[in-house]
Every structure is written in structure tokens, then in C-alpha cells.
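> sequence and predicted structure, then a few things I'm wondering about:
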Amino acid sequence: MTDHEQQSPASFWESRYREADRAWSGRANAALEREAVDLAPGRALDLGSGEGGDALWLASRGWRVTAVDISPTALERGRAAADYAGLGERISWVEADLATWIPDGEFDLVSAHFLHSPVELPREAILRRAASAVAPSGVLLIVGHGAFPPWSTHRHEGPPLPGPDAVLTSLALPVAEWTVLTSAMVDRDAVSPSGEPVVMTDAVLTLRRAVSV
């Protein structure tokens, strides 16, 4: 067992964010910008929000966002960025472990990006709860790594990463209640931690819930 596997999820992610002044770019994920750009603003739930790049992008487009993450440092950075941008009143920051946290109410958009972890993370259970929080006519967006980043030290461990079809199957959703909007492996340009340009592949699944009758 490696050292990080002996850590609790809370201590692992808090340590990860404290290692540097910023863990991520601060920009919204490309899949979110592409999949949500034409959605009418409403209530959004950002699962694993990190330092808030997605939450800020949504808030800037008129959404009211609930941003959930396990790391208080990540949330504080997101809150500070939102206040600086004049978006603080549009985002609620929630410190919680997604393994046990249950969404409160329904949301017009539920977004979960890159819920992968070298420490324990019940991803399927989290995503099923995410689906249950989508309001009628709302959208569920799930984005994962289609392949491990080239620099990842964990890329050869465990089973292959699930593609969008496998994620959809694992959700076990009632077929009549959901429409698949996107199910695709999508390449995007990125930069490695050492500054080298790389091409990453995202597994993108976007679903719309039917209107209640």
C-alpha cells in the first residue's frame, strides 16, 4: 500500500491543494463550456469543484451555483476568486465528502468533472446520487479522463478508465426518463505539469432528464 492510499480522502486532497498556491488553471473545463454554453441559466451543482473554475464560469453566465469539494483550501480559493470577480453572491461553497454527501433539492445542471482519485472514492454511487438531483428537463454532465494523463504515476494500476457508454450503463437510469445528448471521447489540447503541450482525451456524457408528466 502506498503512502497516499493510507491517507483519508480529506487529508489527501487538502495536502494536495496546500502543496502549491494554485493546483489548477482557474479556467472552466472545456467540456463544460462546450456542453453548457447554450443552456438557459438556472440552479447548477458542481461536484468536486476544486478551486472553482467551473463554478465561476457558470456564475458569470447567470447560474446560481452550489460548489462542493472536500478541501477547505480549494473552497477558500474559489470563494476569494468569486468575490474578486463580483460573483460571490451567486455561488454557495460547501465543504463535504462526496462519498457521503447528499444533494439538497433539484438542479437544472449537475456537473461532475474528473472524479478520479488515488484514494478511496465511490464514483458510481456519487454519480447515481448526482443523477437523482437533476430536475425535470435538467442536464447531467459527467466528464472523466478517457486515458490517464501521460505523466500520471497511476496510469497502469487497476482497470481501464470507463468510457461514456460504460458510465451510462453504471448509472442504471430508466431509459424512458433520459435522453443522451453527448456520448463521446473528445480530444483537447492541454499542457503537462512540466509545460509540455499534450493531447488529452475526455470521456464526455451529457444527458437530459425528461419533463415530468
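All right, it came through fine.

> can we go C-alpha only for contacts and neighbour counts from here?
Fine.

> ok, residue 10 to residue 25 distance?
22 Å (CA to CA, to the nearest Å).

> look at the two and report which has more neighbours.
Comparing residue 10 with residue 25 by other CA atoms under 10 Å, the one with more neighbours is residue 10, at 16 against 9.

> let's bring in a second model and compare:
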Amino acid sequence: MTDDKPSTAEPSTAPLTPAQSWDARYAEKERIWSGNPNAPLVRETSDLPPGRALDLGCGEGADAIWLAGRGWRVTGVDVSRIALERAAVHAREARVADLVDWQWHDLDETFPEGDFDLVSAHFLHSHAGLDRDRILRAAVATVAPGGVLLVVGHCGMPPWETDPTPDMALPTPDEVLASLELPDGEWEVLRSEEHERVQNDPEGRPVTRVDNTLMVRRLPKG
């Protein structure tokens, strides 16, 4: 039996989960990002010997694919299944699919297992809410002796952002370093700086933005 009366229930006002929010973002276009690896990743890791890498917030896979192309075995993690599906396609096109393990994680809830020689977190900011400090401390625990953690972030919101999220974390390198709570004598700071880059705004006009990089290395045992 069916009830033909119109529903009087109020529409759901529950906030989107991070997965729903980012899936909606990726569904807007066939490609969100440029497809090129992030410049700080290229600059800071080109001289590192290939090993095991973890890419947190891998998006459509450009960083993970670039690393795989240089011989790294990469675990690429994202909360958007749409992004991961695209990343897998791009990896096959680049003929590095056998070197990348794409994993879905809501990093506020679960974290990939294993030890890594490189853990990369580029622009791990989210409008959907994210306990960034806790996630980066979890990342610290996965860095193998002699391995590095590379954290790159924005220093501020882009000038075209009309509705900035007030609680989005945009810390300085020193604030990121303090939040990691690294044990004394077990880590060294390789890079802690701000730097400019040019990015096109939504209208295609070049805009100069300021980002920051923190790179720390876990000292080898003994």
C-alpha cells in the first residue's frame, strides 16, 4: 500500500560528510587540478633515493604518479572516491599503476598502515573540517628512520575566496613544527620557509600566492 499524501517532512539539513563534500567538488568538472606534480614536491624530493612513499590527500594523483615514475612505491590516500578513480586511470595512462596503491580513507577516522621513507601532505586543508594537527601527528608515526615528512600549505586564503571558512587551519611552518610534537633528538629540520608561487584565478588571471614548506627528517637509529 502506498500513501499518496505529499510528505510534510522537513528536508535534511545535516552537513555533508568530508567524503560527500569532496565528491561533490570533484563532480563539478572532469579535472579539478592541473595534472602536474606540486612544485615543492619536485624541488624537495628529486634527490631522494626511491623508497616507499605516502601521499596524503592525493586528489587526482599527480604527485603520486610523479613519484612512481621515479621508482617510488606509493600509497595514495584520499577521502574522495571520484578523485581516486581518476587517479587510477591517470596511473594506468602513465604506465605506473603497478607502483601505486590507491586507498580510500577519511583521515579523521582511519589511517593507512605501514612505514614510509617519504610522507607527503600537500595543501591538506579542507572546507569540510579536518583535524589537521592530529592527522599530521599520525603521519609522523609512519615515517621510517632516515625518512622525511614534507608538509606544504597555504599561508592565506586566495584573493578570490568570498566565503572563507573561519576554522580552516592555515598555520605557519613554525606552528606546524610545534604541532607535530617531535621528540627531542630524534628529528632534524631540513626546510622551514615561506615561498611565492603564481596561480591562475577562476577567470584565468595569474595571481601571486604565498605558501609554506616544512620538511623534517627522522634521524636513523644508532
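Yes, it's here. Small disclaimer: the values here were computed from a predicted structure and weren't measured.

> name the nearest residue to the most centrally placed residue in structure 2, sequence neighbours excluded.
For structure 2, the residue nearest the mean C-alpha position is residue 57 (2.9 Å; CA atoms, centre = their mean). Of all residues not flanking residue 57 of structure 2 in the chain, residue 78 sits nearest, at 4.6 Å (CA to CA, 6 or more residues apart in numbering).

> contacts only, for the one you found.
56, 57, 58, 59, 84, 103, 104, 105, 106 (CA atoms under 8 Å, 6 or more residues apart in numbering).

> from these, which is closest to residue 201 of structure 2?
Using CA to CA, residue 59 comes nearest to residue 201 of structure 2 of those, at 19.3 Å.

> give the contact list for the aligned residue in structure 1 for that closest one.
When structure 1 is aligned by TM-score structural alignment, residue 59 of structure 2 is paired with residue 50. Counting by CA under 8 Å, 6+ apart, residue 50 of structure 1 touches 68, 69, 71, 74, 75, 78.

> at 6 Å what do you get?
By CA atoms under 6 Å, 6 or more residues apart in numbering, the residues touching residue 50 of structure 1 are 69, 74.

> that one in helix, strand or coil?
coil (DSSP: H, G, I helix; E, B strand; the rest coil).

> and for residue 128 of structure 1?
Residue 128 of structure 1 - assigned by three-state DSSP - is helix.

> apart from its chain neighbours, what residue comes closest to the alignment partner in structure 2 of it?
Under the alignment (TM-score structural alignment), residue 128 of structure 1 maps onto residue 137 of structure 2. Computed as CA to CA, 6+ apart, the closest residue to residue 137 of structure 2 that is not its neighbour in sequence is residue 180, at 5.3 Å.

> quick one: the counterpart of that neighbour in structure 1 from residue 132 of structure 1, how far?
Aligning on TM-score structural alignment places residue 180 of structure 2 opposite residue 171 in structure 1. As for residue 171 of structure 1, its distance to residue 132 of structure 1 is 10 Å (criterion: CA to CA).

> how much does the host helix or strand of residue 182 of structure 1 stray from structure 2?
Here residue 182 of structure 1, judged by DSSP states H and E, is contained in strand 178-191. Its matched residues in structure 2 lie on average 0.7 Å from strand 178-191 of structure 1 after superposition (mean CA distance after the TM-score superposition for structure 1).

> the strands in structure 2, which residues?
52-56, 73-78, 100-104, 116-122, 143-154, 187-200, 206-218 (DSSP state E).

> next, the buried residues of the longest one.
In other words, strand 187-200 of structure 2. 187, 191, 192, 194 (16 or more other CA atoms under 10 Å).

> among the residues you listed, which one sits closest to residue 45 of structure 2?
Using CA to CA, those come closest to residue 45 of structure 2 at residue 191, 11.8 Å.

> map that closest one across to structure 1 for me.
Per TM-score structural alignment, residue 191 of structure 2 is aligned with residue 182.

> okay but its match is in contact with residue 205, surely?
Yes - if you go by CA atoms under 6 Å, residue 182 of structure 1 and residue 205 touch, sitting 5.4 Å apart.

> which residue lines up with residue 37 of structure 1 in structure 2?
Using TM-score structural alignment, residue 37 of structure 1 pairs with residue 46 in structure 2.
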